[in-house]
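K.L.:
return atomic coordinates for the entry below.
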Amino acid sequence: MIVVDLIRNASGELYGKISYEPQKNYLLMKWMGPCSEEEVKTASMRMYEWQKREGSKKNCKFHVHDTKELEGAWAGLVDWITNYFFPLNFEHGLRYNISIISPDMFSKFSSVELKKRSNNKVTTILCETISQAESWISKNYDV
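P.N.:
Below you'll find the predicted structure:
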């Protein structure tokens, strides 16, 4: 796993870590603690910058969002993600968004809502663990 970016809030606290897994060819965002909608957008756009710069060259089709340590709802961002973020990334090769769901009820609800609104460009898959996500990627790598 290669660390690509560390994202900190205005107070300097780490709330996002982006890594690339070259063996399975996916980008991982590990979300930590609470973050505002603007912070989620900022971190997400850093993923997009990587996808545009590196992901398209590597034929990276998978983004994994580990939300196990994310606190709070981000359901207000579902429209932004499906109508703005996913189409941007789709243009650079993204086809699947895999969410490792949080035990936090509000965050979990947000992941479920995102899956419901998945469009025909980027499909959202829900998993319980990273190993489950990696297994899904391995089975679907050539799709």
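
K.L.:
all contacts plus neighbour counts: C-alpha atoms, from now on.
P.N.:
Noted.

K.L.:
element containing Ser44?
P.N.:
Assessed by DSSP states H and E, Ser44 sits inside helix 37-50.

K.L.:
name the residues of that helix that come out as buried.
P.N.:
For helix 37-50, burial by neighbour count (16 or more other CA atoms under 10 Å) applies to Glu39, Val40, Lys41, Thr42, Ala43, Ser44, Arg46, Met47, Tyr48, Trp50.

K.L.:
also this sequence, please, to line up against the first:
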Amino acid sequence: MATRIIRPEPTPSAPVELRHIMGELYVTIQLKKDYIEAKWQGHITADNVVCAAQAFLEFLRKNPCQKLLNDKSEVTGDWQEANDWLQFEWLPQALGAGLRYLAHVYSLSMFSKLAARELEERITPQLSMKNFYERRLAEEWLLEQEDTAAGQRAARA
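P.N.:
Sure, this is the predicted structure:
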């Protein structure tokens, strides 16, 4: 009889909170049941987006997951200048760490919305990204995406 190794499910890491120099929270990154969530708030800049993307990469390496819910529904600000860095630096690292799907919830801010649209054009089809006006729809789409790692685990069992 073959030995079967049983590993406990990874425990969720503590949320990562990033704050402006004056102490205002601008993003919380946390592991949910089926995805990683980045929940943004307040006024953000391209520098904030780059810092958060770097923190996300560290979090993703510790908590492998194929799905990111990037909720910017409560932000203002123009972060479009971060898109070059996101496309050429962040994207290859995120793909290498296993990210496959990104559901993005639009801000009401036109500048933020335009930045998200441009980012989607830049990084798809390498990463399956879709923008949404409602968080509920973004989460539904994300949960519908095939988790290839889970499918591979089930096929081996």
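
K.L.:
any idea what the TM-score is?
P.N.:
The TM-score (TM-score structural alignment, normalised by the length of the first structure) is 0.87; 137 aligned residues with a CA RMSD of 1.7 Å.

K.L.:
before we move on, the earlier item: which residues touch the helix holding Ser44 of the first structure?
P.N.:
For helix 37-50 of the first structure, the external contacting residues (CA atoms under 8 Å, 6 or more residues apart in numbering) are 5, 7, 9, 16, 18, 27, 29, 74, 76-77, 85, 88-89.

K.L.:
out of those, which comes closest to Asp66 of the first structure?
P.N.:
For those, the residue nearest Asp66 of the first structure by CA to CA is Met29; the value is 6.0 Å.

K.L.:
mind checking how far that closest one is from Ile100 of the first structure?
P.N.:
Separation of Met29 of the first structure from Ile100 of the first structure (CA to CA, to the nearest Å): 10 Å.

K.L.:
next, show the common contact partners of the two.
P.N.:
Overlap of the contact sets of Met29 of the first structure and Ile100 (by CA under 8 Å, 6+ apart) consists of Val64, His65, Asp66.

K.L.:
now intersect the residues you listed with the helices, please.
P.N.:
Of these, none are assigned to helices by DSSP state H.

K.L.:
most neighbours among those, which one?
P.N.:
Neighbour counts for those (other CA atoms under 10 Å) peak at Val64, which has 26 neighbours.

K.L.:
that one -> the second structure?
P.N.:
Under the alignment (TM-score structural alignment), Val64 of the first structure pairs with Leu69 of the second structure.

K.L.:
now do Asn9 of the first structure
P.N.:
Matched by TM-score structural alignment, Asn9 of the first structure corresponds to His20 in the second structure.

K.L.:
can you check which part of the second structure the helix holding Ser44 of the first structure sits on?
P.N.:
Aligning helix 37-50 of the first structure against the second structure (TM-score structural alignment) gives residues 46-59.

K.L.:
also stretch 81-90 of the first structure?
P.N.:
Here stretch 81-90 of the first structure aligns to the second structure at residues 86-95, judged by TM-score structural alignment.

K.L.:
for that stretch, list every residue counted as buried.
P.N.:
Across stretch 86-95 of the second structure, burial judged by 16+ other CA under 10 Å covers Leu86, Trp90, Leu91, Ala94.

K.L.:
in those residues, find the pair that's most separated.
P.N.:
Farthest pair in the buried residues of stretch 86-95 of the second structure, by CA to CA: Leu86 and Ala94, 9.7 Å.

K.L.:
gap between the residue most central in space within the second structure and Ala155 of the second structure?
P.N.:
Nearest residue to the geometric centre of the second structure (CA atoms, centre = their mean): Leu68, 3.3 Å. Counting by CA to CA, the gap from Leu68 of the second structure to Ala155 of the second structure is 24 Å.

K.L.:
swap in Gln30 of the second structure?
P.N.:
Relative to Ala155 of the second structure, and taking CA to CA, Gln30 of the second structure is found at 29 Å.

K.L.:
so those two - more neighbours on which side?
P.N.:
Comparing Gln30 of the second structure with Ala155 by other CA under 10 Å, the one with more neighbours is Gln30, at 22 against 8.

K.L.:
helices along the second structure, start to end?
P.N.:
46-62, 83-85, 91-96, 110-123, 135-144, 148-156.

K.L.:
in CSV: those, plus distance to Val75 of the second structure.
P.N.:
Shown next, in CSV, are the helices of the second structure (distance: least, CA to CA, whole Å):
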stretch, distance to Val75 of the second structure
helix 46-62, 12
helix 83-85, 17
helix 91-96, 22
helix 110-123, 8
helix 135-144, 14
helix 148-156, 32
